[in-house]
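Peer 1: What follows is a protein structure lacking sequence information:
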């Protein structure tokens, strides 16, 4: 922050309240809605940290309002902070600040100088007061008493050191409802409540997300089990620790002019990625229609979103789809020609994937991560109205009917409370994958799955 701005703000603190000009603070607000990021400052780099609500996280994950000033005299004052975003929200900073004239060697007991400053008093007071402010701002941001409590909050209230949340880099490989649990856990602060600061990012395409995991660009990836098996036989030290979609959600769709399987012969069928779950679904559907894989040309489009776009643009004749993408395809005149979802075909559609090295070295992190996912599933199943806005944000879909249909299918019917990695589904998917990737033939799937974290959650009744 520029020294000039820091000084001008500290100059505003000559009274007994921390009430810097809202106009100045508003210039520092970086994010819309329930978000603010500002720096109010002084000179000597000692900080008051005040959490404010963040748009996509629980309050404990919020950006900080940091106040640098030096500590001199210990004449403590109780002050109040008023949120620049929520004008009605006040939170006490009792004991957090002290007056200082910023001069060397102040005489204890002497009257304070006219040009003094308020400064941070102690780390303990900072911790206790920051929690109080965070709780106040939750209300201003629409938080509720039903939000999961943070272990760090209870620790601070008891006077024990507040542990910093552990940073975790995570990614999801496609914009799909199958990735709703981690996205919900991030949006609703469940990761933070369990002590994790998860940076959850989209890497569009399961293959790309797997490459990021193997390249150590992320610690955890949400993607398909078929990509995981392909990576393992290719030398990747990976394993799946959850399975969210144990049955295929796919239907094979074709234009409304489709009359029968012969219409597919010689045509191009699109999939999201080679070796991915969409290709496995396409292969299954083609064979169930009585055709050979050699009767069609398979084209990988790169992601589920690209696949839907390619179908709508008639760059491919047919392709697998699932809600909510199917809503757009139906509107464009496409129809279902093979419904794998209705047949409950086993699948390993979406899993939590890590390297074995990371899992063995960060068992506590992995357990907290899996606990958060279980809690997310339970919360989603209990609260459809509260889940739909999160789903809308994940999918970037505004059609409420499509969102409702997607919720009913995925959350109500498919997601298990405890996302156990079942060997039967993996064996079935391995055999299907072997038709296009011979390297996985005969793979011992127990080498790429680890149920210990889900089992631990279940033994502690994390899901109720």
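Peer 2: Good, I have the coordinates. In this text the structure is predicted, and so the values were computed from the model without any measurement. Numbers count the residues shown, from 1 in each chain.
Peer 1: From now on I want contacts and neighbour counts done on CA atoms only, so please keep to that.
Peer 2: Noted.
Peer 1: which helices and strands does the host helix or strand of residue 311 pack with?
Peer 2: Assigned by DSSP states H and E, residue 311 falls within helix 304-312. For helix 304-312, the helices and strands in contact under the criterion 3 or more Cα pairs under 8 Å, 6 or more residues apart in numbering; DSSP states H and E are strand 268-271, strand 319-321, helix 325-331.
Peer 1: Dump the ones you listed into a markdown table; add distance to residue 195 and mean neighbour count as well.
Peer 2: Formatted as a markdown table, those follow (distance: least, Cα to Cα, whole Å; neighbours: other Cα atoms under 10 Å):
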| stretch | distance to residue 195 | mean neighbour count |
| --- | --- | --- |
| strand 268-271 | 38 | 26 |
| strand 319-321 | 36 | 29 |
| helix 325-331 | 35 | 17 |
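Peer 1: Let me have those in JSON lines, extended by distance to residue 223.
Peer 2: As requested, the helices and strands packed on helix 304-312 are exported to JSON lines (distance: least, Cα to Cα, whole Å):
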{"stretch": "strand 268-271", "distance to residue 223": "15"}
{"stretch": "strand 319-321", "distance to residue 223": "16"}
{"stretch": "helix 325-331", "distance to residue 223": "18"}
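Peer 1: if we compare the ones you listed, which one ends up closest to residue 340?
Peer 2: Of all the helices and strands packed on helix 304-312, strand 319-321 sits nearest to residue 340, with 9.6 Å by Cα to Cα.
Peer 1: which helices and strands does that closest one pack with?
Peer 2: Short answer (3+ Cα pairs under 8 Å, 6+ apart): strand 319-321 packs on strand 251-254, strand 268-271, helix 277-288, helix 304-312.
Peer 1: Could you rerun that using 10 Å?
Peer 2: strand 251-254, strand 268-271, helix 277-288, helix 304-312, helix 325-331, strand 335-339 (3 or more Cα pairs under 10 Å, 6 or more residues apart in numbering; DSSP states H and E).
Peer 1: and here's the other structure:
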């Protein structure tokens, strides 16, 4: 974990990070490059903003890239490989702790709960958390939000993750599902739609939701360098306005309508599975209904990080969260 974030710091120091003003495409729209940490139905409002033409309506030409990893997303932002990142806000704390002169700030929240689920290979009767003790648990990457929330929930249920479990955390994010499918672990922490697909294929059963267990937390947010937000304030505002409109669209439409809208982004996921997944996320209020990252959520994030021993140091909400764009969006 430390090696990855030292690499990020090296890029911060060694590269030229000038945040230039955004170029316009041939049709007059402003180009915005967005790097998302993974492709997931958990991020449905982002895809709705593209598929329903909401970004275009606000004069933006959004280019979306999936990076598969929080450190990779942050590296893309720091190296000017992306203008905006979609990732867990904990990454901004790691970079800030390493002495960033141009801090990366969260400016628009997308999800407000954990998005992972506990999948059991061979569930036994009615599930209770005590059943995990003494088992092999295939967890998420150390230092990432899924892992920290997972350990937080386990601790709340009287389980000491590093003592009561055989905890595996050395598998890359993109390979965790494949490792479980190949026979590693009795329990695994998975995002959707993989969890529901595994359930449908008989590879496991969803027995608990980490999102329901952990409560409200700023799980994923759009981030950008402070210099970018200052030099491209109008672009950041347009982006946030579009996101807020997409969030309202998701909040007011059915799971099936949302699944149909985002289907082009999930061509390998059956529509019935996508609908089931989105309905599950909507029912547990995972999708933020506005882009404001509140101070109490930020404090809860740091509490969860501290519980996992991953919090470098406590940082005030105002230092790494810029709410002015989101606040303006919600008042229009």
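Peer 2: Ah, there it is. What you are looking at is a predicted structure, and each value in this text was computed from that prediction instead of being measured.
Peer 1: Alignment lookup: residue 407 of structure 1 to structure 2.
Peer 2: The pairwise alignment with structure 2 assigns residue 407 of structure 1 to residue 278, based on TM-score structural alignment.
Peer 1: how near is the residue nearest to that match when sequence neighbours are not counted to residue 276 of structure 2?
Peer 2: Leaving aside its sequence neighbours, residue 278 of structure 2 sits nearest to residue 255 (Cα to Cα, 6 or more residues apart in numbering; 5.5 Å). To residue 276 of structure 2, residue 255 of structure 2 is 7 Å away according to Cα to Cα, to the nearest Å.
Peer 1: cool, and residue 153 of structure 2?
Peer 2: Distance from residue 153 of structure 2 to residue 276 of structure 2, counting by Cα to Cα: 24 Å.
Peer 1: between the two, who's got more neighbours?
Peer 2: residue 153 (22 against 17; other Cα atoms under 10 Å).
Peer 1: For stretch 100-120 of structure 1, measure first residue to last.
Peer 2: 10 Å.
Peer 1: so where is that stretch in structure 2?
Peer 2: Against structure 2, there is no aligned range for stretch 100-120 of structure 1 (TM-score structural alignment).
Peer 1: Run through the residues that contact the spatially most central residue of structure 2.
Peer 2: In structure 2, the centroid-proximal residue (Cα atoms, centre = their mean) is residue 220; its distance is 3.5 Å. The contact partners of residue 220 of structure 2, taken as Cα atoms under 10 Å, 6 or more residues apart in numbering, are 36-37, 42-43, 85-90, 106, 108-115, 145, 287-288, 293.
Peer 1: Narrow those to those in helices?
Peer 2: Counting by DSSP state H, the contacts of residue 220 of structure 2 place 90, 145 in helices.
Peer 1: Between the two ends of stretch 286-300 of structure 2, how far is it?
Peer 2: End to end - Cα to Cα - stretch 286-300 of structure 2 spans 16 Å.
Peer 1: again with stretch 176-192 of structure 1
Peer 2: One end of stretch 176-192 of structure 1 sits 23 Å from the other (Cα to Cα).
Peer 1: what does stretch 315-335 of structure 1 give?
Peer 2: Taking Cα to Cα as the measure, stretch 315-335 of structure 1 stretches 17 Å from start to finish.
Peer 1: which residue in structure 1 lines up with the residue nearest to the centre of structure 2?
Peer 2: With TM-score structural alignment as the criterion, the equivalent of residue 220 of structure 2 in structure 1 is residue 350.
Peer 1: now do residue 90 of structure 2
Peer 2: With TM-score structural alignment as the criterion, residue 90 of structure 2 matches residue 226.
Peer 1: distance of its match from residue 276 of structure 1?
Peer 2: 6 Å.
Peer 1: Looking at the two, which has the bigger crowd around it?
Peer 2: residue 226 (29 against 25).
Peer 1: just to revisit the earlier point, quick one: the helix holding residue 311 of structure 1 to helix 277-288, angle?
Peer 2: Angle of helix 304-312 of structure 1 versus helix 277-288, following axes from the mean of the first three to the mean of the last three Cα atoms, to 10 degrees, is 40 degrees.
Peer 1: Report the distance from helix 304-312 of structure 1 to the chain centre.
Peer 2: 24 Å (Cα atoms, centre = their mean, to the nearest Å).
Peer 1: Equivalent analysis for stretch 306-322 of structure 2, please.
Peer 2: 17 Å.
Peer 1: Spell out which residues sit in contact with residue 45 of structure 2, please.
Peer 2: Counting by Cα under 10 Å, 6+ apart, the residues that residue 45 of structure 2 touches are 51, 110-111, 242-251, 258, 261-262, 287-289.
Peer 1: what helix or strand is it on?
Peer 2: Using DSSP H and E, residue 45 of structure 2 falls within helix 44-51.
Peer 1: for the match of residue 90 of structure 2, what are its contacts?
Peer 2: 206, 232, 274-280, 347-351, 426, 429-430, 432-434, 440.
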